[in-house]
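Visitor: Quick one, fold the following:
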Amino acid sequence: MLAKPRLSRALASLAIGLALVVPAAAIEFLNALDDSPIDISPIKGEVFTDAVKSFQETGKNPYVGNPDAIAAGKALYDANCQVCHKPDGSGGMGPSLIDNTYVNKRANTDVGMFEVIHSGAAGAMRPFSKRGVTQDQILQMIAYIHTLKK
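Guide: A predicted model of the protein is given here:
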């Protein structure tokens, strides 16, 4: 005697339901120097904002185009980045940020730029996560850097 198809349909419905409920895997962030996975745990005292949580899941910076985040990003850029990349982002000691010709090719994306800023890169680019800069602040800086591009 053949089994009734009800159980199979129930399992199929359950599988489809789980597929709709279970979120997609988060983005894997890699070190710009050796492609090893980087630790994106919060630094001491950091509480992840909704923007950071969203970015870690999607790789899309929710602050791009947000005037308040861009203003905060400019202040952070002026305090942390302009010495090496110049106020206009044209580069000096560090590479230019105003075109898409980056030393690290992954920096052409927000995920890649986040990886470089968060965990450092070749030369004098030390990890901002070791300087006490939060991931939310890094996303704000990236939003500001977008405004420098020609």
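
Visitor: Could you use CA atoms for every contact and neighbour count after this?
Guide: Fine.

Visitor: what's the longest helix anywhere in the chain in contact with?
Guide: Counting residues, the longest helix in the chain under DSSP state H turns out to be helix 6-21. Helix 6-21 has contacts (CA atoms under 8 Å, 6 or more residues apart in numbering) with no other residue.

Visitor: buried residues in the helix or strand following it?
Guide: Sequence-wise, the next helix or strand downstream of helix 6-21 (DSSP states H and E) is helix 50-58. Neighbour counts over helix 50-58 (16 or more other CA atoms under 10 Å) mark Ala51, Val52, Phe55, Gln56 as buried.

Visitor: Distance from the longest helix of the chain to the middle of the chain?
Guide: Mean C-alpha position of helix 6-21 versus that of the full chain (CA atoms, centre = their mean, to the nearest Å) differs by 34 Å.

Visitor: The structure of the following sequence is requested for comparison with the preceding one:
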Amino acid sequence: MDLNFKNGEELFQFLLLGVLVFFTIILLIVVLNIFMTLKAILNEKAGIKTEPFTLNSLWNKLNSFRPMSEEKDILLDHDYDGIKELDNHLPPWWLGMFYGGIVFGIVYLLNYHVWQWSPLQTEEYEIAMAEAAEMKSQMQSTSVSSIDENNVELLTDASDIDTGNLIYTANCAVCHGAAGEGGVGPNLTDEYWLHGGSASDIYKTIKYGITEKGMISWEGTLKPTDMQQITSFIKTLAGTNPANAKAPQGEIYVEEEAPAADETEAEESTSEELATL
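Guide: Purely as a prediction, here's the structure:
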């Protein structure tokens, strides 16, 4: 039985089940006590002597104990140094568990290995792994759909760049050239940009388009991950200087540099000092 409770609710349910089992046993004992008491009263009226019901008498019955006055009837002939043996039978509860275990084993064998109604441990593991993979896929699809121009990040994995290249070739090369040299659309390899050269700006341009200049919106055609991969691929074209490159258009975009580690630590320490004032 797995007792690794994942949260307080599971622990509470387990404790509640234990309390219910305990009170159920108490209730059964009370009902049995009432029944045996009524039986003793009826037997007494009929002239039959009956011992009163007690937990000790119940225990003796469950174990098939014989009173000492009857031991002479079950005494065997075995005698060793004055020690004699009684022919006591195994307790009924023990025999019940023994035969119950045999029945359980047969049912278990038929269920798991003959009729295969229930999965074995290996199959349960494979089912659990498949369910986990499905949950992971759903989580990834949810996180993917949340990508937009405000949180898009450049991808550096080679497979993402290659996929972005394929999508670019199929959809963007007709206007911007196979190598990004420009055509109907602007050159994507120089440092000049009409609508911003950051990852956020490029993603936003792809997503919403620039309709007045003939750039269509790809939001309804490409998935967020597709546009992210195209953006990442376009950023790799910087400085490639392809042949027949179109003349620069727009303004120079200077890539923002991440703050140095020393500067970041200094800013954090300054903020902490101000917070303590």
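
Visitor: Can you pull the TM-score for these?
Guide: Once superposed, the chains reach a TM-score of 0.59 (TM-score structural alignment, normalised by the length of the first structure), with 99 aligned residues with a CA RMSD of 2.2 Å.

Visitor: re earlier: what stretch of the second structure does the longest helix of the first structure fall on?
Guide: Counting by TM-score structural alignment, helix 6-21 of the first structure pairs with no residue of the second structure.

Visitor: Against Leu20 of the first structure, how distant is the counterpart of Tyr192 of the second structure in the first structure?
Guide: Counting by TM-score structural alignment, Tyr192 of the second structure corresponds to Thr101 in the first structure. Here Thr101 of the first structure is placed at a distance of 39 Å from Leu20 of the first structure (CA to CA, to the nearest Å).

Visitor: how many neighbours does Gly17 of the first structure have?
Guide: Gly17 of the first structure is flanked by 11 other residues according to other CA atoms under 10 Å.

Visitor: before we move on, what about Asp78 of the first structure?
Guide: Other residues close to Asp78 of the first structure by other CA under 10 Å number 16.

Visitor: Could you say which helix or strand holds Ile70 of the first structure?
Guide: helix 67-80.

Visitor: Where does that helix end up in the second structure?
Guide: Helix 67-80 of the first structure corresponds to residues 158-171 of the second structure when matched by TM-score structural alignment.

Visitor: what's the mean gap between that stretch and the aligned bit of the first structure?
Guide: Its aligned residues in the first structure lie a mean 0.5 Å from stretch 158-171 of the second structure after superposition (mean CA distance after the TM-score superposition for the first structure).

Visitor: can you pull the buried residues of that stretch?
Guide: Asp160, Ile161, Thr163, Gly164, Asn165, Leu166, Ile167, Tyr168, Thr169.

Visitor: again with stretch 261-268 of the second structure
Guide: Quick answer for stretch 261-268 of the second structure: no buried residues (16+ other CA under 10 Å).

Visitor: Where does it end up in the first structure?
Guide: Using TM-score structural alignment, stretch 261-268 of the second structure pairs with nothing in the first structure.

Visitor: Residues touching that stretch, excluding its own?
Guide: So stretch 261-268 of the second structure is contacted by nothing (CA under 8 Å, 6+ apart).

Visitor: what about the helices in the stretch 151-277 of the second structure?
Guide: With DSSP state H, counting those that start in this stretch, the ranges of helices along the stretch 151-277 of the second structure come out as 158-171, 173-176, 199-208, 224-235, 261-276.

Visitor: outside of the second one, which residues touch it?
Guide: By CA under 8 Å, 6+ apart, the residues outside helix 173-176 of the second structure that reach it are Ala179, Gly180, Gly182, Gly183, Val184, Gly185, Pro186, Asn187, Leu188.

Visitor: How much space separates the fifth one from Lys207 of the second structure?
Guide: Using CA to CA, one obtains 19 Å as the distance from Val184 of the second structure to Lys207 of the second structure.

Visitor: again, but for the first one
Guide: Here the distance between Ala179 of the second structure and Lys207 of the second structure works out to 21 Å (CA to CA).

Visitor: Trace the longest helix along the second structure over to the first structure and give me the residue numbers.
Guide: The helix that spans the most residues within the second structure, counting by DSSP H, is helix 8-45. Per TM-score structural alignment, helix 8-45 of the second structure has no counterpart in the first structure.
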